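[1] Here is my input; please provide its structure:
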Amino acid sequence: MPPSAAPPTVPNGRGDADLTSAAVEHIMAENGLSTGSTNGHQHIHTPSGHGSGVSRPNLQDIDASKLTYTFTTLSRGVPPPDVHSIDGATVCTDHMITVKWTSKSGWETPELRPYGPLALMPTASVLHYATECFEGLKAYRGFDGKLRLFRPDCNAARLLTSSLRISLPAFSPAEVEKLIIALMAVDGPKWLPRDRPGSFIYLRPTFIGTQAQLGVQAPSEALLYIIASYMPILDRPPGGLKLHTSPDDMVRAWVGGFGYAKVGANYGPSLLATAEARARGFGQILWLYGSEAYCTEAGASNFFVVWKNKEGRTELVTAPLDDRLILPGVTRRSVLQFAREHLAGEVEVVERPYTIQDVIDADSEGRLLETFAAGTAYFVCPVSLIHHRGQDIQIPMGKAGEGGLYSLKLKKWLADVMYGNVEHPWGVVVQERR
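    Here you go, the predicted structure:
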């Protein structure tokens, strides 16, 4: 909005109370985007037509059709399937995509170029004010030989939500999705070879403020980049995932904060407690919130419980999104959609607050059936134990010890889409460049 423009009016006199949400709405409207919400999920609506993500004159939106290609001249071999890092550095593919933005001209031409270091000034905004957000999704080599992404539109839309929360510029999510697909079209054939069906690569779109000026302000320069890397399989820890509940003196996210946005500031402060939990033999923290000790997330994954309620009905329960406390995970969203579709009449899907005491009570009364974490990194990972204030809650792991009935069903349905065992709109096929 130009400095001379009058401030926008806010209906019902809510402007003083809703500064953050009002600011996001203003930016979305200014850029020709609109948001909607269904059952706590935020959706980004972009008008059809090229360049429709930016309505202001003289500012350029991201245009994936103008992507330039500079291919690497270095020949790096693809490591064995179980090698994910070398000398403490993550193994990444040959190329990355970068797009610069400035407040004067908008988005510049996207570039696909060799993977390598970024150049930042020591006073760059991201290094001082945490103007950074990112996404995580995977590309999958299907058993039918095809290369797929899983719901990349959801990740692109969530990246926009996160960027606006930390005053980074808006963009058309559909253009970012096209850039993600373009990177995989180039690097997928080599780094996810056809002789490794059932394998995956992790993609990390990242957005940072780069303006080289100290001062607490929205950056006037930014950089969006997309990289792809290997990562280990995390959804099958021996004996199941063991969780330690969060300490009383630490909280990961809070109502009115930014837990719903995938920003780096959500993760650094959690590392201390997580390291201590792992030193005690646990895989992750089950983050509790408030004096009531509401269950929120398991590490950086969404957390689910399957139990019989006191009326005897089977419920799949997870924390809600309406208070914006937790991250609206793409895997979470998919689990709930599949459960509502395939388990209707058998399992009731419930999104509501529930406490660790509710879990303890269900266990002591023989109503606790299974629990699992769900996210891009951990996929659908069964939880076998929760340790809370000196008490161990043992979670059933099924006859084979690999997880409960419903978590395994949901896991299989999702994997079938990801790896091409079934055709589904969520599995986006990448046309590979050979």
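[2] drop to CA atoms for contacts and neighbour counts, all remaining ones
    Fine.
[3] Next secondary structure element downstream of the helix or strand encompassing residue 272?
    Per DSSP states H and E, residue 272 falls inside helix 271-279. Moving toward the C-terminus from helix 271-279, the next helix or strand (DSSP H and E) is strand 284-289.
[4] Is residue 35 part of a helix or strand, or is it coil?
    Following DSSP: H, G, I helix; E, B strand; the rest coil, residue 35 is assigned to strand.
[5] residues in contact with it?
    By Cα atoms under 8 Å, 6 or more residues apart in numbering, the contact list for residue 35 reads 25, 28, 42-45.
[6] likewise residue 221?
    Per Cα under 8 Å, 6+ apart, neighbours of residue 221: 100-103, 209-211.
[7] Could you also give me the structure for this next sequence, so I can compare it with the first?
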Amino acid sequence: MNKLTIVKAENLKAKPDSDHLGFGQYFTDHMLVMDYTEGKGWHDPSIVPYGPIALDPSAMVFHYGQEVFEGMKAYKTAEGQFSLFRPDMNLKRLNISCERMSIPQVDPELLLDGITQLVSLDKDWIPEGEDTSLYIRPFIIATEPCLGVRAAKQYKLLVILSPVGSYYPEGIHPVSIFVEDEYVRAVRGGTGMAKTSGNYASGIRAQEIAKLEGFSQVLWLDGVEKKYIEEVGSMNVFFKIGGEVITPELSGSILAGVTRDSVMTLLRSWGIQVIERKISVAELFEAAREGKLEEAFGTGTAAVISPIGTMKWGEEQIAVAGGQTGEISKKLYDSITGIQKGVLEDPFGWRNIIV
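    Coordinates of the predicted model:
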């Protein structure tokens, strides 16, 4: 791989108000770009001013959907340092997604170096307010101009940065969930375990219907029996039932979330048992009827922890934790964000300091 080159933007953008960031609406001054050519490998990595890219109308990503992406965050710590949170996990998962989508894998160490230099260059964009961070979006697209159903021979990798606030307007407040039993997100053997755009595109219709009915997110069931719980929106999901914390097992159709892993590690360090297994929506609603469903929450890089306050399945609607944020949900959120921002100790070595 060639040496990374940096071309700085001549005119810097005005930075947005950190109290009204929303999510994914603003982008920094620079981006990382790198190309792949069959026989040459990944080459010409560079940091350049943020801006449009030129693609041939026949670029294969438009026609056959070869694309993968990741979601990471950078933070300004309490000591005034800048850090990433478990970037090794994200880059490992990026290459797992690449393998599934027949995209050439990227050297994680060299990509992390490029991301680190990009964040360092645009570090003034990292917001300091509560529930804020700098979202990092690496993605790879097939750029070869060809109409033919096969793996492309040319690709482009980009990394863009966006200062963000809470993913949900509700913040750490409970959200309402609609159990989707018509549309499906993924099936075992498909691409559900990869972070690829098609997985999200297939869920938009159900998401729109849920929002029209007043719900924040969709709870996805398995694609074969439409019986077992898989994910909530774009997040992994956890339930505390009768004192035990249960999360759907990674069966090949569920994304292996970095926050999911962090949550399980924290819970086990607190002496709380976490069980990974199949759980049906019928079992979940029965537990609610019996008063055994104590908490429910989604986990992901964007929202970190998203408590679930109400759920609707068919004609039945249940409240979780009295519609309030549960004790474990709040403790997990405070612990993970505390580690990310350097307010709490990092006993697991998750924080990656940017010099």
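[8] What does the superposition give as a TM-score?
    Scored against TM-score structural alignment, normalised by the length of structure 2, the superposed chains reach a TM-score of 0.94; 351 aligned residues with a Cα RMSD of 1.8 Å.
[9] still on that earlier bit, who touches the helix holding residue 272 of structure 1?
    With Cα under 8 Å, 6+ apart as the criterion, helix 271-279 of structure 1 contacts 244, 246-247, 250, 283-285, 299.
[10] Out of those, which end up buried?
    Among the contacts of helix 271-279 of structure 1, those classed as buried by neighbour count (16 or more other Cα atoms under 10 Å) are 244, 246, 283-285, 299.
[11] all strands for the stretch 101-250 of structure 1, in order.
    Using DSSP state E, counting those that start in this stretch, the strands found in the stretch 101-250 of structure 1 span residues 106-107, 111-114, 132-134, 137-141, 147-150, 200-209, 221-229, 241-245.
[12] Residue 81 of structure 1 -> structure 2?
    Under the alignment (TM-score structural alignment), residue 81 of structure 1 pairs with residue 18 of structure 2.
[13] so that match makes contact with residue 129?
    Yes - Residue 18 of structure 2 is in contact with residue 129 according to Cα atoms under 8 Å; the separation is 6.6 Å.
[14] Could you check which of those two has the larger neighbour count?
    Neighbour comparison, residue 18 of structure 2 and residue 129: the larger count goes to residue 18, with 18 against 12 (by other Cα atoms under 10 Å).
[15] now that one, what's its secondary structure?
    Quick answer, by three-state DSSP: residue 18 of structure 2 is coil.
[16] Identify the residue of structure 2 aligned to residue 336 of structure 1.
    Per TM-score structural alignment, residue 336 of structure 1 is aligned with residue 264.
[17] what's its match in contact with, if anything?
    With contact set as Cα under 8 Å, 6+ apart, residue 264 of structure 2 has these partners: residue 274.
[18] part of a helix, is it?
    Yes - judged by three-state DSSP, residue 264 of structure 2 forms part of a helix.
[19] how far away is residue 160 of structure 1 from residue 327 of structure 1?
    Going from residue 160 of structure 1 to residue 327 of structure 1 by Cα to Cα, to the nearest Å gives 14 Å.
[20] element containing residue 350 of structure 1?
    In the assignment (DSSP H and E), residue 350 of structure 1 maps to strand 348-351.
[21] Tell me the residues of structure 2 aligned with that strand.
    Strand 348-351 of structure 1 covers residues 273-276 of structure 2 once aligned (TM-score structural alignment).
[22] Now the matching stretch: buried residues?
    residue 274.
[23] again, but for stretch 200-220 of structure 2
    Here stretch 200-220 of structure 2 shows 200, 203, 206-207, 210, 215-220 as buried, counting by 16+ other Cα under 10 Å.
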